[in-house]
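In: Coordinates for the following, if possible.
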Amino acid sequence: MSVFALGLNHTTAPLDLRGRFAFTLEQIAPTLQGLRERLVPFGRSPAAEAAIISTCNRTELYCAAEPHLMRPALEWLAGVGGIGADALTHHAYVLQGSEAARHAFRVASGLDSMVLGEPQILGQMKQAVREADACGMLGSTLHQLFQRSFAVAKEVRTSTEIGAHSISMAAASVRLASQLFEDLRETQVLFVGAGEMIELAATHFAARSPAKIAVANRTLERGEKLAMRFGAEAMRLSDLPARLHEFDVIMSCTASSLPLIGLGAVERALKARRRRPMFMVDLAVPRDIEPEVAQLGDVYLYTVDDLSEIVQGAGEKRQAAVAQAEVIIETGVQSFVHWLDQRGTVPLIRALQAQTDDWRSTEIARAHKLLARGENVDAVLDALARGLTQKMLHGTLTELGSAAPAQREQLSETVSRLFLRGPEPRGAAFPLDENGEAL
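Out: The predicted model follows:
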């Protein structure tokens, strides 16, 4: 059993390619089932464990399976995104064993994010793990990997300054909007969507007391719930084209598979606004706003990738804490690898226990027969003990007797360490014949 991770993120793949591999929470379970069905013909052992983490910055597939399943898993993921395996390989990373664990721990701790130390990714990982567990794809190995990653992330948060003064995408958007509009208190702001990112963005903008806030969401009830928090207006998503011109600032982040705001709608809005500028932020992957909108003269459109320079600027101020966080992560990686190595001995341990149980049953059955015939109890017990010890030592003594001279010394040391307790015996560690040769 091996642990491996296949993924692409904001550093390896452009936004539109990441959009091909974006999954909503509702899509994760059926997608994982599809992976299981894909890997069944290749499996020589119990079904693979798997989990998918999908955010605006990354899509990652974590598996606990035999190493030979990495290539089929990569081909399956490429097929889901509608591209060739070679094309995906050009933009993806494939990590195995300790490297996969290190990556998972760094992601959970916010060290692999566009915003260094951002906390949202930890919640997204936990949600993804719950989805994998609910559909029966999370076994003991991945459970250990993710629980340890959460524990490491918690220690990084509490023991370092990695998350101090972090600038999120929402805060960066407010900063950019402030550069375009002289006073945000005179602006009208529209949020499209009602998820965690929009909620965070609304919190940042509401602190600047804009003239008006509105929330447009596919489900009106959920939009109303978020709008009430900020004294905002809730509107239906279907009303968006007709009312787009009312807003100076538009932030969108939904799970839609197609753009919600098209070029034509923005052109009409600009005409109604008499060319007054519009500030637009598209935090969705796939895009919520058609990319051609960025070509319009009075529109300032930013995507998650466009915001990277701003947030990285803030991240550089916290690089001193990264080294400390990496030490914590490395300790966690070594602990997980040790646990994983120990898991590799489980089949052998089970086989040994089964073998000794068989020997014990055989000797007890023989002892019962001797007692039933009226044999002396002490003699029966002695025969039982001798029978067990002979069975346990037979294979070892045979190996010692047949070992080549070059191997015998090392084998003797191993046998002594396994079987001999107390002071080192003066004689040989194994029986000798009359010529001094090992039996």
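
In: Only C-alpha atoms from now on, for both contacts and neighbour counts.
Out: Will do.

In: quick one: Tyr302 is in a strand?
Out: Yes - counting by DSSP: H, G, I helix; E, B strand; the rest coil, Tyr302 is part of a strand.

In: so how far is Val94 from it?
Out: Distance, Tyr302 to Val94, by C-alpha to C-alpha, to the nearest Å: 30 Å.

In: buried ones in stretch 194-211?
Out: Within stretch 194-211, the residues that count as buried by 16 or more other C-alpha atoms under 10 Å are 194, 197-202, 204-206, 209-210.

In: likewise stretch 60-79?
Out: Buried, per 16+ other C-alpha under 10 Å, within stretch 60-79: 60-66, 69-70, 72-78.

In: Other residues contacting that stretch?
Out: 1-8, 35, 38-39, 42-43, 45, 47-54, 84-85, 88, 141-142 (C-alpha atoms under 8 Å, 6 or more residues apart in numbering).

In: Could you do stretch 229-240 as well?
Out: With C-alpha under 8 Å, 6+ apart, stretch 229-240 has contacts from 192, 202-203, 206, 212-220, 223-224, 227.

In: Now the element after the strand or helix carrying Leu240, going C-ward?
Out: Assessed by DSSP states H and E, Leu240 sits inside helix 240-243. As assigned by DSSP H and E, the chain's next helix or strand after helix 240-243 is strand 249-252.

In: ok so, going back, would you mind checking the contacts of stretch 229-240 for buried ones?
Out: The neighbour-count test (16+ other C-alpha under 10 Å) marks 192, 202, 206, 212-218, 223-224, 227 as buried among the contacts of stretch 229-240.

In: Determine which two of these are furthest apart.
Out: Ala206 and Arg218 (21.8 Å; C-alpha to C-alpha).

In: isn't Ala51 right next to Gln33, touching?
Out: No - counting by C-alpha atoms under 8 Å, Ala51 does not reach Gln33; the two are 10.6 Å apart.

In: These two: who's more crowded?
Out: Neighbour totals were compared for Ala51 and Gln33, and Ala51 leads with 28 against 15 (other C-alpha atoms under 10 Å).

In: For the comparison step, fold the sequence that follows:
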Amino acid sequence: MALFTLGLNHHTAPLAVREQVAFHVERVHQALGDLTRCKPVHEAAILSTCNRTEVYFATDVPEAATQWLLDYHHLARHELEPYLYTYPERDAVRHAFRVASGLDSMVLGEPQILGQMKEAVRLAEEAGTLGTTLHKLFQHSFAVAKEVRSTTAIGANIVSMAAAAVRLAERIFERIADQKILFIGAGEMIDLCARHFAAQHPKQLVVANRTVERGLVLADRFGGTAIKLEELGERLPQFDIVVSCTASPLPILGLGMVERAIKARRHRPMFMVDLAVPRDIEVEVGEMDDVFLYTIDDLAQVVESGLESRQAAVVDAEAIIAERVDVFLRWLATRGTVPVIRSLRDAAERARRHEVEHALKSLAKGEEPARVLEHFSHRLTNKFLHAPTQALTQADADRDQFQAIVSRLFHLHPESRVDE
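Out: Down below sits the predicted model:
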């Protein structure tokens, strides 16, 4: 059974493709169960974010996971295969370490991916699909990420998606302080965006969320208010800036709703940022004259401005990862010997118990203890050495190789001999 990673990300697939294979949190348990029950996959974890969908799994038939992904999302092979990558063992381990360390992120060195990986592990544990191999892989990934972040400058001068959104808004509006802002959703990304926009002291800050109570908790921290999602159609015309990031499988803001809002605003411009995958705002909205709509891929171009200062740290980070990959693969290699070691110990224990019983019976008969002990040690030694001795005497073409293996196993030396 080998380790693999199957997936696509912002390097290999555009947003329109990524959103087709995104897994919503509430469906991950079902998906993992479906993968491990119906396919020859023994362990599995799903990492699904705005920038990537990846399946980490252990199997002897990697193609089974690819077919499952296509079937699960009802996609034809030609629609998805050009964007997919499948990494075998060493590459899969290296990839996991790079992802956890932020080296494979749209924002180089960003820390959010580590939390998202930990959430993927938690969901796999709950689903019962995180076995020993994947558990060890992710624990090593988290340790490597910690080492990279603490010993290199990979996280220095990060320009986040949230900061990029503010920069783009400043291109449209002279002063953010004069604008009214609506945040749709109350997750981690909206929290980050709210922090950056709130620092500009906007005229009004409102959070729209399916659960008003959760939205209110976020809004209170920034002196804002909260509304229900059902109120969007009525309230949308009031806002100059809209930032959305929910887990909705369907768009929340459709073309018709935005058209009505723009008309009510008398065609005053509206700046919109859609950070969700799948998208929260219909694509056609971006074609409107008075709407400036940006997706997560659009923001990546702004983010690149802070990249140069972190590139030097990549070399150091890659060196750390390469070393840690070797460590993990050595551990993985030993996993294959565990059944043999267990069988060897079981056989030795059976032989020991049998000889102890034989010795105890001899003592019960009144035989001399020293003689019983001597007899016991000879019988036990002969039992332990019988199999390797027989194998040595029966070896033919590979006799020299077999002798070398036995010498290594029992720490023998050329000068070793039995005194006559």
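
In: one step back: could you list which of the buried ones among the contacts of stretch 229-240 of structure 1 belong to strands?
Out: Among these, the ones falling in strands (DSSP state E) are 192, 212-217.

In: contacting residues around the corresponding residue of structure 1 for Val242 of structure 2?
Out: Superposed on structure 1 with TM-score structural alignment, Val242 of structure 2 falls opposite Ile250. The contact partners of Ile250 of structure 1, by C-alpha under 8 Å, 6+ apart, come to 189-192, 278-281.

In: what do you get for Gly286 of structure 2?
Out: 292-294.

In: for the contacts of stretch 229-240 of structure 1, which one is nearest Glu424 of structure 1?
Out: Thr203 (71.9 Å).

In: separation between the closest one and Leu111 of structure 1?
Out: Distance check for Thr203 of structure 1 against Leu111 of structure 1: by C-alpha to C-alpha, it reads 24 Å.

In: Likewise for Thr398 of structure 1?
Out: For Thr398 of structure 1, the distance to Leu111 of structure 1 (C-alpha to C-alpha) stands at 54 Å.

In: Of these two, give the one with the bigger neighbour count.
Out: Comparing Thr398 of structure 1 with Leu111 by neighbour count (other C-alpha under 10 Å), the higher total belongs to Leu111, at 23 against 12.

In: which non-adjacent residue is nearest the counterpart of Ala128 of structure 1 in structure 2?
Out: Aligning on TM-score structural alignment places Ala128 of structure 1 opposite Ala120 in structure 2. Of all residues not flanking Ala120 of structure 2 in the chain, Leu47 sits nearest, at 5.4 Å (C-alpha to C-alpha, 6 or more residues apart in numbering).

In: Stretch 255-265 of structure 2 aligns to what range in structure 1?
Out: Against structure 1, stretch 255-265 of structure 2 falls on residues 263-273 (TM-score structural alignment).

In: Identify the residues contacting that stretch?
Out: By C-alpha under 8 Å, 6+ apart, the list of residues contacting stretch 263-273 of structure 1 reads 241, 243-246, 276-278, 290, 292-293, 296, 298.

In: List only those of those flagged as buried.
Out: By 16+ other C-alpha under 10 Å, the contacts of stretch 263-273 of structure 1 give 241, 244-246, 277-278, 290, 293 as buried.

In: now, which of the residues you listed sits nearest Leu176 of structure 1?
Out: Met278 (12.1 Å).

In: does the residue lying farthest from the centre of structure 1 count as helix, strand or coil?
Out: Ranking residues of structure 1 by C-alpha distance from their mean position (C-alpha atoms, centre = their mean) puts Gly374 at the top, at 65.5 Å. What three-state DSSP gives for Gly374 of structure 1 is coil.

In: In contact with Val285 of structure 1, which residues?
Out: Applying C-alpha under 8 Å, 6+ apart to Val285 of structure 1 gives the contacts 15-16, 18-19, 22, 55-57, 255.

In: Now for Thr362 of structure 1, which secondary structure element holds it?
Out: Since the elements are taken from DSSP H and E, Thr362 of structure 1 ends up inside helix 346-372.

In: scratch that, Ala284 of structure 1
Out: Ala284 of structure 1 belongs to no helix or strand, assigned by DSSP H and E.

In: who's in contact with the equivalent of Phe138 of structure 2 over in structure 1?
Out: In structure 1, Phe138 of structure 2 lines up with Phe146, judged by TM-score structural alignment. For Phe146 of structure 1, the contact set (C-alpha under 8 Å, 6+ apart) comprises 104, 129.

In: For Phe146 of structure 1, I want the exact helix or strand it lies within.
Out: Using DSSP H and E, Phe146 of structure 1 falls within helix 140-159.

In: Buried ones in that helix, by neighbour count?
Out: Quick answer for helix 140-159 of structure 1 (16+ other C-alpha under 10 Å): 141-143, 145-146, 148-153, 156-157.

In: Put together CSV for those residues, with distance to Leu237 of structure 1 on each row.
Out: Listed next are those as CSV, based on distance: C-alpha to C-alpha, whole Å:
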residue, distance to Leu237 of structure 1
Thr141, 43
Leu142, 39
His143, 39
Leu145, 40
Phe146, 37
Arg148, 41
Ser149, 38
Phe150, 36
Ala151, 40
Val152, 40
Ala153, 37
Val156, 40
Arg157, 38
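
In: between these, which is closest to Glu182 of structure 1?
Out: Distances from Glu182 of structure 1 to the buried residues of helix 140-159 of structure 1, taken by C-alpha to C-alpha, are shortest for Arg157, at 36.2 Å.

In: Can you tell me, leaving aside adjacent residues, what's nearest to the residue sitting nearest the centre point of structure 1?
Out: Nearest to the geometric centre of structure 1 sits Ala104, at 5.1 Å (C-alpha atoms, centre = their mean). Nearest non-adjacent residue to Ala104 of structure 1, counting by C-alpha to C-alpha, 6+ apart: Ser149, 6.5 Å away.

In: just Asn9 of structure 2 next, same as before
Out: Arg52 is the one closest to Asn9 of structure 2 (C-alpha to C-alpha, 6+ apart), at 4.0 Å.

In: What residues sit buried inside stretch 378-393 of structure 1?
Out: Buried-residue list, stretch 378-393 of structure 1, by 16+ other C-alpha under 10 Å: 380-381, 383-384, 387-388.

In: quick one, what contacts the closest residue to Leu137 of structure 2 other than its chain neighbours?
Out: Taking C-alpha to C-alpha, 6+ apart, and ignoring the residues beside it in sequence, Leu137 of structure 2 has Val93 as its nearest neighbour in space, at 7.1 Å. For Val93 of structure 2, the contacting residues are 137, 325, 328, by C-alpha under 8 Å, 6+ apart.
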